[in-house]
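Chemist: coords below, sequence missing:
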C-alpha cells in the first residue's frame, strides 16, 4: 500500500469520526482522531484541515459537519423556467446547491449530474443542443433526457436525498409553509456576506425537522427574510455585493504586492 492509499484511508476514517460525533471544530476533530490512535494531534490537525470530500461541509462559524448525514431525508424545491423544461438542465445555484454538492463532477446512481460551464464538461451541453456559452451561467444540474417532459414553466420540482442518493421528484399537493426569517437573520449579520449553503446547513442542524417536506424554494424563503443572493453568497437586503467584491480584489492585489516587496521581488515599471 502506497502513501496515497494510506492518506485515503485516513481521510475515510476522519469522515467516519465526524459522522459519529457530529459538528466539530477542526481542533476538536483532530483531537478526536488522535484520541482514537490515528496519530499525533498536530499531524491529525493537518490531515483533517485538508480533507477534500463532497461529504464534508462547513457552517458559518467554520465548524465541520458530515453533510451526507445532515442531508439524508431533506427536500429542496425549485421553480422551473421554460428553458430548463426544454433542456432537462436546471440552474441549481439559487435553490438546490446545498444538495447538489453531493453530485459535484460525478454522476449519481439516479442519473443526475452537477457540473459547470468551462470545467471540462461542455460537451454535455453541446450534446443537449445548448450552444449558448453563457447558459447555464453557474452550477447546472443535468437530468436524464425526458425527465421534465411532463412539466411546464412555473412547475415545482424537488430534490430529496434518500440513503445517500439524490432523487428528483414532482411536488404534489400544498407546500409546507415555514418561517425561518428570524433564524436566517441571526445567522447573517449586517454588512457582511455569508456562504449560502453554510446558512442552510446551519438551519438544518438547528432544526432537524426543517426541509423534510416540500416547502417554497430557498430563493423565495431568503427573499421573504430580507436576504439577497449573489452566486453562492447571501447578505442582508441592500448589501453592495459588487463593491464588496471590488474591495476584496483590491485587498488581494495589495497583499500580493506587499508580500513581493518583503521578498524583494517586486519590480518597478520601465520608463
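Modeler: Great, that's in hand. Keep in mind the model is a prediction, meaning the values are calculated, not measured.

Chemist: for the rest of this, base every contact and every neighbour count on C-alpha atoms.
Modeler: OK.

Chemist: can you name the helix or strand that the residue nearest to residue 205 when sequence neighbours are not counted falls in?
Modeler: Spatial nearest neighbour of residue 205, chain neighbours left out: residue 70 (7.1 Å); criterion: CA to CA, 6 or more residues apart in numbering. Assessed by DSSP states H and E, residue 70 sits inside helix 67-71.

Chemist: which helices and strands sit right next to that helix?
Modeler: strand 56-58, helix 196-206 (3 or more CA pairs under 8 Å, 6 or more residues apart in numbering; DSSP states H and E).

Chemist: may I see these arranged in JSON lines, with mean neighbour count and distance to residue 234 as well?
Modeler: Formatted as JSON lines, the helices and strands packed on helix 67-71 follow (neighbours: other CA atoms under 10 Å; distance: least, CA to CA, whole Å):
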{"stretch": "strand 56-58", "mean neighbour count": "20", "distance to residue 234": "15"}
{"stretch": "helix 196-206", "mean neighbour count": "20", "distance to residue 234": "5"}
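
Chemist: and here is the other one:
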C-alpha cells in the first residue's frame, strides 16, 4: 500500500518525526517506553510491581490466550495491562477486553512486549528502508502527504479520469449483483435526484459498512453470514480540528488517553 501512495504522490510524501505520548495519572509518558522516565513517573514501588507482574506472566503464561486481556497480559503482565491497555482499549472500542479476540491483539501489537520495548529504549531500532522489519508500534517516523490526506484522493481522481474513468459523487449504492455465468458484477445506484442507474464491472471494491454490504448482495448471502454481519458493532469516529497559533506549543502527533478518569 505504501508503494501505491509513493507512486501516486512521488514528490509529496514527507517523512515526519513521530512524537507520541501516553497520558496517565495526570502525567505524560513517552511512547515508545523510556524505562528511566517511566520509573520516575510511576514511582519505584509501582514500577517494581509492574516488573514482578511481567516476570510472573513470563513464567506462568496463558498457553492459549483467548482474548485481548490474556494476550496482552502474557506480553506485559497483568499490572501493566490494567495500567496502560485496559481503559484505553475499552474506551476506543466500546467493549470489554475479554470480548476482543487474541488474534486481533496479536495483529495490532505484533512483535511488541515489555522486553522488546525496553530493548528498543536502550538500543533503538535502526530504520534501513524496510519498514516490515521494524515493529510498527516502535517506529519513530512516518510518511504523510505534504498538504494532508486529501492529496491522495485528489491524485487518485486525476489519474483515474485521465485513464477514462468516471467519478460519480453524491450517489448511494443500492445493490451489488453477481452473475456466475458471465463472471461480472452489476452495481445499482441512485443519484442525488433519486434516479436509478447501473454499471457493470469485473471487480468491485467496497468501503461500505459490512452490515449494509451484505444486505445489498445478490445472490443473497447465507443466513449465518447475514446474522454475523448484523451482529457487528460500530463506533462513531469524531475528528476535531484544532488550529493553534503557536506551533511550538507541543510536538505530539498522537496522545493516548489511558487515564480512566478521562
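Modeler: Looks like it came in fine. In this text the structure is predicted, and so the values were computed from the model without any measurement.

Chemist: what TM-score do the two superposed chains give?
Modeler: Once superposed, chain against chain, the TM-score is 0.23 (TM-score structural alignment, normalised by the length of structure 2); 106 aligned residues with a CA RMSD of 6.3 Å.

Chemist: returning to what we had before: and the helices and strands packed on helix 67-71 of structure 1 as CSV, adding distance to residue 162 of structure 1?
Modeler: Shown next, in CSV, are these (distance: least, CA to CA, whole Å):
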stretch, distance to residue 162 of structure 1
strand 56-58, 17
helix 196-206, 16
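
Chemist: buried stuff in the longest helix along structure 1?
Modeler: The longest helix of structure 1 (DSSP state H) is helix 241-263. For helix 241-263 of structure 1, the neighbour count (16 or more other CA atoms under 10 Å) marks residue 241 as buried.

Chemist: just checking, residue 187 of structure 2 touches residue 196?
Modeler: No. Using CA atoms under 8 Å, residue 187 of structure 2 makes no contact with residue 196, being 10.6 Å away.

Chemist: which one of the two has more residues nearby?
Modeler: residue 187 (19 against 14; other CA atoms under 10 Å).

Chemist: secondary structure class for that one?
Modeler: Assigned by DSSP: H, G, I helix; E, B strand; the rest coil, the conformation of residue 187 of structure 2 is strand.

Chemist: what's the separation between the residue nearest to residue 205 of structure 1 and residue 98 of structure 1?
Modeler: 10 Å (CA to CA, to the nearest Å).

Chemist: what do those two both touch?
Modeler: residue 201 (CA atoms under 8 Å, 6 or more residues apart in numbering).

Chemist: so residue 90 of structure 1, which state does it fall into?
Modeler: strand.

Chemist: pull the number of nearby residues for residue 114 of structure 1.
Modeler: Count around residue 114 of structure 1 with other CA under 10 Å applied: 23.

Chemist: surely it meets residue 141?
Modeler: Yes. Between residue 114 of structure 1 and residue 141 there is a contact under CA under 8 Å: 4.5 Å.

Chemist: overlap in contacts of those two?
Modeler: residue 100.

Chemist: list the contacts of residue 41 of structure 2.
Modeler: 27, 29.

Chemist: buried residues in whichever helix or strand it is part of?
Modeler: Using DSSP H and E, residue 41 of structure 2 falls within helix 35-42. Within helix 35-42 of structure 2, the residues that qualify as buried by neighbour count (16+ other CA under 10 Å) are 35, 38, 41-42.

Chemist: export those residues as CSV, with columns for distance to residue 157 of structure 2.
Modeler: Below are the buried residues of helix 35-42 of structure 2 laid out as CSV (distance: CA to CA, whole Å):
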residue, distance to residue 157 of structure 2
35, 46
38, 46
41, 49
42, 50
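
Chemist: let me know the closest of those residues to residue 118 of structure 2.
Modeler: residue 35 (6.4 Å; CA to CA).

Chemist: can you tell me the closest non-neighbouring residue to that closest one?
Modeler: Per CA to CA, 6+ apart, closest to residue 35 of structure 2 is residue 118, 6.4 Å.

Chemist: can you tell me the element the one you found falls in?
Modeler: Assigned by DSSP H and E, residue 118 of structure 2 falls in helix 114-122.

Chemist: tell me the first helix or strand C-terminal of that helix.
Modeler: On the C-terminal side of helix 114-122 of structure 2, the closest following helix or strand by DSSP H and E is strand 141-145.

Chemist: list the helices and strands the helix or strand following that following strand packs on?
Modeler: Next in sequence after strand 141-145 of structure 2, counting helices and strands by DSSP H and E, comes helix 150-162. The contact analysis (3+ CA pairs under 8 Å, 6+ apart) places helix 150-162 of structure 2 against helix 2-8.

Chemist: so what does the helix or strand just after the helix it packs on touch, helix or strand wise?
Modeler: Going down the chain from helix 2-8 of structure 2, the next helix or strand is strand 13-17, by DSSP H and E. Applying 3+ CA pairs under 8 Å, 6+ apart, one finds that strand 13-17 of structure 2 contacts strand 141-145.

Chemist: relative to strand 13-17, how tilted is the strand it packs on?
Modeler: With axes from the mean of the first three to the mean of the last three CA atoms, to 10 degrees defining the directions, strand 141-145 of structure 2 sits at 140 degrees from strand 13-17.

Chemist: do you know how far residue 242 of structure 1 is from residue 4 of structure 1?
Modeler: 41 Å.

Chemist: burial count for residue 234 of structure 1?
Modeler: If you count neighbours by other CA under 10 Å, residue 234 of structure 1 ends up with 21.

Chemist: and what of residue 91 of structure 2?
Modeler: 14.

Chemist: dump the residue contacts of it.
Modeler: Applying CA under 8 Å, 6+ apart to residue 91 of structure 2 gives no contacts.

Chemist: what about it, which helix or strand?
Modeler: helix 86-93.

Chemist: who does the top helix by length along structure 2 touch, helix- and strand-wise?
Modeler: The helix that spans the most residues within structure 2, counting by DSSP H, is helix 44-59. Judged by 3+ CA pairs under 8 Å, 6+ apart, helix 44-59 of structure 2 is in contact with helix 68-76, helix 78-84.

Chemist: no further questions, thank you.
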